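>>> Predicted model and sequence below, questions to follow.
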Amino acid sequence: MENEQKTYRIDGFSCANCAKTFEKNVKNIKSVENAEVNFGASKITITGDATVQQIEKAGAFEKLKVVDKNQPKPEKQSFFKKHREVLISGLFMLLGFALIIINDGQNAITTGTFLISIIIGGYQMFWTGINNLSKLRFDMKTLMTIAVIGAALIGEWPEAAVVVVLFAVSESLERYSMEKARASIQSLMEIAPNTAVIKTPAGNKELPVEDVRIGDIMIIKPGDKLSMDGVIQSGSTNINQAAITGEALPAPKSAGDDVFAGTLNQSGYLEVEVTKNNEDTTLAKIIQLVEEAQQERAPAQHFVDQFAKYYTPAIMVAALLVAIIPPLLFGASWATWVYQGLAVLVVGCPCALVISTPIAIVSAIGNAANRGVLIKGGVYLETIGQSRTIAFDKTGTLTEGHPHVTDFMTYGDYDREAVLALSAALESKSEHPLAASILDFTESEDVEYSTIHIDDFKAETGKGITGTIDCKIYSIGKPENFDDADAYQSEGKTVMIIKENNTVIGLFAVIDPLRESSKAAIEKLHKMGSRTAMLTGDNEKTAGAIAGTLGIDTVYAGLMPEDKLDAIKNMQSDHKVTMVGDGINDAPALATADIGIAMGKGTDTALETADVALMGNDISQLPFTVNLSKRTLRIIKANITFSLVIKLIALLLVIPGWLTLWIAILSDIGATLIVALNGMRLLRVKE
């Protein structure tokens, strides 16, 4: 029997390296088989068994706490309480400098003042750093601990205090930056109410959502938010679904329509039958997938992780060589070069580099989620922007997905109602998207077809349907060189002909209107440098007319489902391809493309099928997604480059002996601030 997996929310992460240390500590608990920290979502998933006390002990070095989602949220701490150690340490540091000025130099009192500053601001760092050293584990706190102790040993107490205070400020900055980036995702968790008003024989009762069961009837008054997913049993209203779909305009809803947890009832009184448990609502799935997305590391994150793995030990070796080679080989001053070695340790602290990628990924994914675009991982976020071609399925993607009959005609002496009736009888057994349009048209003409008996019904994907009625074989399918179809097809209509024993007896022309947003979306994608392609089962004339209207670059027409897959592979021969479809009929093509994007409408299918889901079922969200990806790539590359260049420049100051602990720590905190602010710009991308 496999050990159970449990997930805990963690409060207090200050940096990615600390999260890794915490993960290792939890893995070392005897009863734990495996542990995986999701730094972006502030969670840990544990396979095995561990108590809350054991988990918090593993994170004691960082004062980490397990957050119980069922307990009330702790009150927000005041700024002073949250940063009291840093503030008090900073005050003692400033006092020390004031005493140096007053006394015209350093004495025992000033040294004691700086020591107090170091202890208050750095005791937690020292505890972790010394513990790491005992286990030969080298991270940022290890580097800082060695640097501060070394500075104290050579009498540089003022600079040791400055290093401690500024490093503490840097950690607070990292924590604040990540909290700000996570806020857009955590806000999703607060959208749906924790209670629901349920109709019972004894009257209406307010229950915790955990106690609400499938089949219960929720009472939703105007202005209320929905707590659970369900189907409206009675009432009509307009519902703001922005939390799920990103759509700004309210959607009209009435009896029989699906509604989602976290959406806002704007006008009517509703009775809603609950269809999903609290943990299975669409909103809950979105939150889960968005949090998991942060764990799907982007290629840039893999680079940073691998680089940092070797970078920190290399910096320690470099610092040692800087400290000992000049005095040993050239007779230089030990004090001078030990000081330079300590400065190398400080400047080598990889804070900015480590935070450069996760803060950008979390900011971008959080922003997208709040706009109704679900991106399932950093790797997908990167790849969208790298795709040179975006391929579209036609039906339900570029079009509205609600085809209707525009023209119907019969041939020979065949009666109009008779041809309509047998056509509807055949299509009633079909699941093809166009079948519903023929049934709707037939019913609008008040033609009865339910009594017609069909034998030997067959449906061949991409070809059509056949069946036997009164010993005659009837079929509905593509026109295949039927001249009368040309005029309709040149207007972008799909033509189907009805045959009796291979003789044409009727023709339907059907149109699926283009989405209003399709043309504008295609134009924006072209301006971004993307090529576009359309994959459709329609004939070349119909497909060409639609592509011409939208300005699509390449058309693949007359495709069977397996042909769509081949078309994607063909385009992938020399560049990456993104495929946009409805998440159902296009599953093979979506899976084969480098990135599969599903049109959503808040459905489970869209959530589960593709790498990205446009929850609003609106293609206008696509240019925003591509733009967000491209900007994320640029910001990640800029952050990594800037972090490394700043380190390199500071390290080059060692050659003339100009590097000081002041410059070292200021370059680190400056780089951290800049990459954090740069990454957080992705929270503000709007289009």
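Thanks, I have the structure now. Residues are numbered from 1 along each chain as shown.
>>> Could you use CA atoms for every contact and neighbour count after this?
OK.
>>> Would it be right to say that Lys180 lies in a helix?
Yes - when classified by DSSP: H, G, I helix; E, B strand; the rest coil, Lys180 is found to be part of a helix.
>>> quick one, helices of the stretch 201-350 of the chain?
242-245, 282-293, 299-330, 334-347 (DSSP state H, counting those that start in this stretch).
>>> Relative to Trp157, which of these is closest?
helix 334-347 (12.0 Å; CA to CA).
>>> Helix 299-330 and the closest one, what's the angle between them?
180 degrees (axes from the mean of the first three to the mean of the last three CA atoms, to 10 degrees).
>>> Kindly reformat the helices of the stretch 201-350 of the chain as JSON lines containing mean neighbour count.
Shown next, in JSON lines, are these (neighbours: other CA atoms under 10 Å):
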{"stretch": "helix 242-245", "mean neighbour count": "24"}
{"stretch": "helix 282-293", "mean neighbour count": "21"}
{"stretch": "helix 299-330", "mean neighbour count": "16"}
{"stretch": "helix 334-347", "mean neighbour count": "25"}
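>>> got another, please set it beside the one above:
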Amino acid sequence: MDQLKTRYRIDGMDCGGCAAKIETAVRRCDGVAQVAVSVAGHSMVVEHDAKTDLASLMKRVKGLGYGITPAGSSDPAPDNDGDARSASEPDKGHGAPGHVHDHAEPTQRPWWKTTKARLMLASGAAFVAALLVSQIAPGLGQWPFTAAMLIGLIPVGRRALMAALSGTPFSIEMLMTIAAIGAVFLGASEEGAAVVALFLVGELLEGVAAGKARASIQALTKLIPKTAFIEKGDGVVEVPAETLAVGDVILVRPGDRIPADGVIVSSGGSVDEAPVTGESTPVHKAPGDPVFAGTVNADAALHVRVTATAADNTIARVVKLVEEAQESKAPTQRFIDRFSTFYTPAVVLVAAAVAIVQPLVFGGEWQVWIYKGLAILLIGCPCALVISTPAAIAASLSAGARRGLLLKGGAVLESLGRITLAAFDKTGTLTEGRPQVTDILAFIGSETDVLRDAAALETGSSHPLATAILARAAADQITLPKVTDAAAIAGKGVTGTIDGAEVFLGSAGAAGAQVSLSPEQASRIRALNSQGKSVSVLLRGGAVLGAIAMRDEPRPDALSGLAKLKAMGVRTVMLTGDNAQTAQAIGQTLGIEVRAGLLPQDKQAIIREYQAQGFKVAKVGDGINDAPALAAAEVGIAMGGGTDVALETAGAAVLHGRVADVAAMIALSRRTMGNIGQNITIALGLKAVFLVTTVMGITGLWPAILADTGATVLVTMNAMRLLQAPKD
């Protein structure tokens, strides 16, 4: 029988514990084969047979206290890792079996309009009213507080019962229910009511914090304009941005946001990339340069050819990647989850022992020790402990994504902090990936004359060296003369006639075969070659007019980025397939160790060599020819540009190609792990203190719930600090 797949939208989830309860409950429904719940995506996908009672399934989830609505129709589950859809169903996401995201923007409500807020406010108001009634009519005794407690406890108790029936007997709600009911029987209804109200406050704050982390990354989607101006024929038509197709040419007016990923096709101008990349100053864009959706056209009308649809643009992929990453648990989080599985039952046993052993064995007073046992139940609630790691990781992943630092899950984030050696590719990683004119030698006339004639000969060529010469001529605003009889000489250069004179541009060897280079000219060319530069010699009328040197230059921030890594105690090395002379020249400029002339398998072997020496290695490359080395390293980091390779090949991606962002990634990891350590210390430290004071009889139910709720609030607030990334 074919399996069906049904997607649901789930509201009210704040952490992995919520997801675990829902998964456990849904798996117990008849006919359910697979369940996957995404906290970040507010979604659940269920694979089931045709006989499954979906109404009963939804009732179970609602019984646990979560909102659930169908997000799509049932359709056959795929046999592979793809996502099967009916022809009439729009593509809402992507994923593997049991892992589908609905990337439509979730409905955001102010916190005070949520169900949790209404329940918390009702319980708090009832507790205040009970305090007033007890002062006005003290003869009523504990009844006003019992009534106030029930307002909050009934929904919590119902969730506890549903969780127990669905396979999660030791839930936080169950501990709270037992403690509150026990307080009533011990004549401490006032404390029971306060405990329930404070518990609901803690739940609300946890939800607000989780929503803040989600909103931080979802806010990126709001950067993309709703409409775009597409060029059709001789006119321009305004269309919805989501309808743009690859290949469309759009007009972006000065001051407008760019509605799609694309490349400049004519003219150029400055683009403010700060909303997406964090660049502090506008970046000049020339024809052929890429632009990202959501960035702002600063000063000139741009014509952009669309390279990605709305579902696949840079921002959409970033949001998808971060949501998926938040579902990938770090080793620390997996340990905490396993620990809490045993921790909560252990707390129940300890509380029971405290309540029973002393009266039975040593003749202690039952009411006193049962009260202490109930307090220990509250102290033992694992809320703060469970949320300590995922809250920090979610905040860090969101903060990183807003800076173009994409990390595929908590495991990668945790591993980055332990990196002690960063191995960089050269071309396109430490360097721009395209040659630039570095020197112009004029042996006759001026440098402008040399550049003008060379650019004229190269007009129309797409060769990287030709592109570099043409870009320099355009930057210098040189008017190019007309060339006749232009021709390419295979393996040698290009020739043509300019102003009636025959002109040739080619390698020094090819030029030397036509005319004799003077010792001074040859010496200056050799000096440029020794710096790893390619030199083209220009001949005009049989004389050496000059020469142009080109090299793939380091990225503007490469030197400072490597310096930051070294300051953090991370050793750096360049692994490149380029020739030793060129690589050494770049390495000397950047002050980095160089190993050159390497094949992909050589790079992988060197990574293994460093690991054998005890280094924790990050491999930074373009994600294509570096694939073996990226896979071998503890963390593979792809230098981006927004390409699919950069986002999918490695464990992490520097979306905007800044070398300094590798150091920023490692710094973010170290801050995150420090934050997690602080959170765990807060969570367990407060519990330890109040456990001792409770057993000693110093504190009771009120301080016990404050210890739990207070720890949850402190842990959450501490984790949210990571949303504010430090300035570079």
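Received the coordinates, thanks. Being a predicted model, the structure only gives us computed values, none of them experimental.
>>> where does the TM-score land?
With the length set by TM-score structural alignment, normalised by the length of structure 1, the two chains reach a TM-score of 0.81; 633 aligned residues with a CA RMSD of 4.0 Å.
>>> picking up where we left off before, export the helices of the stretch 201-350 of structure 1 as a markdown table, with columns for distance to Met144 of structure 1.
Shown next, in a markdown table, are those (distance: least, CA to CA, whole Å):
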| stretch | distance to Met144 of structure 1 |
| --- | --- |
| helix 242-245 | 44 |
| helix 282-293 | 32 |
| helix 299-330 | 11 |
| helix 334-347 | 6 |
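>>> Ok, which of those helices comes nearest Phe392 of structure 1?
helix 242-245 (20.2 Å).
>>> returning to that earlier point: among the helices of the stretch 201-350 of structure 1, which is nearest Thr672 of structure 1?
helix 334-347 (11.9 Å).
>>> residues touching the nearest residue to Phe615 of structure 2 once chain neighbours are set aside, list them.
Leaving aside its sequence neighbours, Phe615 of structure 2 sits nearest to Thr420 (CA to CA, 6 or more residues apart in numbering; 5.7 Å). Applying CA atoms under 8 Å, 6 or more residues apart in numbering, we find Thr420 of structure 2 in contact with Gly569, Val570, Arg571, Phe615, Lys616, Val617.
>>> pretty sure the second one is touching Ala422, no?
Yes - judged on CA atoms under 8 Å, Val570 of structure 2 makes contact with Ala422 at a distance of 6.7 Å.
>>> Those two - which one has more neighbours?
Ala422 (26 against 21; other CA atoms under 10 Å).
>>> what about the more buried one, distance to Thr107 of structure 2?
Counting by CA to CA, to the nearest Å, the separation of Ala422 of structure 2 from Thr107 of structure 2 is 42 Å.
>>> circling back: can I get the contacts of Thr420 of structure 2 in JSON lines including distance to Glu327 of structure 2?
Output for the contacts of Thr420 of structure 2, formatted as JSON lines (distance: CA to CA, whole Å):
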{"residue": "Gly569", "distance to Glu327 of structure 2": "31"}
{"residue": "Val570", "distance to Glu327 of structure 2": "29"}
{"residue": "Arg571", "distance to Glu327 of structure 2": "31"}
{"residue": "Phe615", "distance to Glu327 of structure 2": "28"}
{"residue": "Lys616", "distance to Glu327 of structure 2": "25"}
{"residue": "Val617", "distance to Glu327 of structure 2": "25"}
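>>> and Leu223 of structure 2, what pairs with it in structure 1?
Aligned by TM-score structural alignment, Leu223 of structure 2 pairs with Ile191 of structure 1.
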